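*Asks:* I'll drop the sequence and a predicted model, then ask my questions.
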Amino acid sequence: MARYGAEHKQATRRRMIETAGRRFKRNGIDGSGIATLVADAGLTNGAFYGHFSSKDDLVAAVVTDQLDAQVARLDALPAGSRVEAFIRDYLSAAHRDDPATGCPSAALLDEIGRCDSATRQAYTAGVRSVISAIARHLDDGDDHTSAAEERAIALVGLLVGSLQLARALEDGELSDRVLAAAHTNALQLARAGRRPTNGRESA
């Protein structure tokens, strides 16, 4: 029987994490059994246990991967962008209507709170990194790091909670209004520490 090398094993593990991430965000953690998860990745149950000790182990890996990707996107934003592009995309109708490819917090927060300690620790570490990444864009040099982090914490809560609310509403018009109102308030929060230019807030 052919033995696969480390590179193949790593690629298989990556595929499992990526497909499970989409499935969890679409159907929920509790609504995604191992049989479905391995089928999504084109694997067998036996192959699954060659990479993860349990479903909880996979969940923790997915949470870490998803939040790492979110941090990478924030880090890639141009310096001084004030995360406007991130806010706009996060609170878009496209993001609301496609949870499988979107933010893990908005899709899974209620379930993560009921997960095991390892998953919650992975989520906590990931969210700390997201907050720090946002704070780096909010801090213009005059803003103290702690103040920028407080604003970043508030912004994360506003974005996640607003998207969850918009997704839960059956009334499409009201859902759109939730996103629009959240966008307005998120921009105000993101710009709160901006230095004035010629007596006015910079654009």
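*Replies:* Sure, I can see it.
*Asks:* from here on, just use CA atoms for contacts and neighbour counts.
*Replies:* Noted.
*Asks:* which residues touch Arg15?
*Replies:* Residues counted as contacts of Arg15 (C-alpha atoms under 8 Å, 6 or more residues apart in numbering) are Ala41.
*Asks:* take this one as well and set it beside the first:
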Amino acid sequence: MTRYGAAHKQATRERIVSTAARRLKSDGVAGSGVATLMADAGLTNGAFYAHFASKEALVATVVEAELATQCRTLADLAPGRAGVEDLVRRYLSPTHRDHPEAGCPSAALVEDVVRAGAEVREAYTSQVVAVGEVLAGLVGDAGPDARARLLAAFAGMVGTLQLARAVTDRRLSDALLAHGAEQALAAFAGPAVGAPTSDGTRPGPTGDDLPGSRP
């Protein structure tokens, strides 16, 4: 009988998590059975429990891994307004709307997280807190409420993307993305994002800042 080492087992586990992430974000937790998730990874259903104690354990691992990846992506953005505009344009874009399997875990899975057990919710909480901290660094906001404020702004983008995905009217969906981008840029505005004008207001986005101006 062939015996595999720890490196092989770890690589297999990572493959399960990676393929499960795409399926879960596309079909949701309820629509993704263990057999389907394992088939996506090219493995038999019986191999599942060699890597995870339960489906919830896999979902928790996927949520944690996906948000950790999102944190690293956000951390790579340029600090200040340029990075915020890059984030908003890419997030509220037709491409992101049309490909949930490759996109934000919150937009695809937050309803599943709300209904999940403690293991999944705790994994989500720990990582979404990290997202808030990275966003605070991106905009240069070290205030006591920065994390909550910026997560609320991020939640606005999540909701806009979900609504744009839900409606069947393509023109309405595109308009939701465009207007959502304006609202998101205003919500993210902070000391490092846009300096106040002489009347105390902050400059709003231009047409070049809206989805579709670049990939």
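*Replies:* Great, that's in hand. Model, not experiment: these values are computed from the prediction.
*Asks:* need the TM-score between these chains.
*Replies:* The TM-score (TM-score structural alignment, normalised by the length of structure 1) is 0.92; 200 aligned residues with a C-alpha RMSD of 1.9 Å.
*Asks:* all helices for structure 1, in order.
*Replies:* Ranges of helices in structure 1, per DSSP state H, are 6-27, 34-40, 45-48, 55-76, 84-90, 93-96, 104-112, 117-138, 145-168, 172-190.
*Asks:* columns distance to Pro196 of structure 1 on top of those, output as TSV?
*Replies:* Putting the helices of structure 1 into TSV (distance: least, C-alpha to C-alpha, whole Å) gives the following:
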stretch	distance to Pro196 of structure 1
helix 6-27	41
helix 34-40	51
helix 45-48	55
helix 55-76	24
helix 84-90	18
helix 93-96	32
helix 104-112	33
helix 117-138	14
helix 145-168	17
helix 172-190	14
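*Asks:* what number of residues lie near Ala118 of structure 2?
*Replies:* 13 (other C-alpha atoms under 10 Å).
*Asks:* now swap in Pro78 of structure 1 and tell me
*Replies:* Per other C-alpha under 10 Å, the neighbour tally for Pro78 of structure 1 reads 10.
*Asks:* also Gly126 of structure 1?
*Replies:* When neighbours are counted by other C-alpha under 10 Å, Gly126 of structure 1 comes out with 21.
*Asks:* that one reaches Asp68, doesn't it?
*Replies:* Yes. Gly126 of structure 1 is within contact range of Asp68, at 6.6 Å (criterion: C-alpha atoms under 8 Å).
*Asks:* intersection of neighbour lists for those two?
*Replies:* Residues touching both Gly126 of structure 1 and Asp68 by C-alpha under 8 Å, 6+ apart: none at all.
*Asks:* now the residue nearest the centre of structure 2: closest residue in space that isn't a chain neighbour?
*Replies:* The centre of structure 2 sits closest to Cys104, judged by C-alpha atoms, centre = their mean, with a distance of 2.5 Å. Leaving aside its sequence neighbours, Cys104 of structure 2 sits nearest to Gln70 (C-alpha to C-alpha, 6 or more residues apart in numbering; 7.5 Å).
*Asks:* and that neighbour, how far from Gly132 of structure 2?
*Replies:* 11 Å (C-alpha to C-alpha, to the nearest Å).
*Asks:* if we can go back for a sec, can you tell me which of the helices of structure 1 comes nearest to Ser202 of structure 1?
*Replies:* Minimum separation from Ser202 of structure 1 across the helices of structure 1 (C-alpha to C-alpha) falls at helix 172-190, 12.2 Å.
*Asks:* leaving aside the residues next to it on the chain, what's closest to His51 of structure 1?
*Replies:* Arg13 (6.3 Å).
*Asks:* now stretch 117-129 of structure 1: which residue numbers in structure 2?
*Replies:* Using TM-score structural alignment, stretch 117-129 of structure 1 lines up with residues 118-130 of structure 2.
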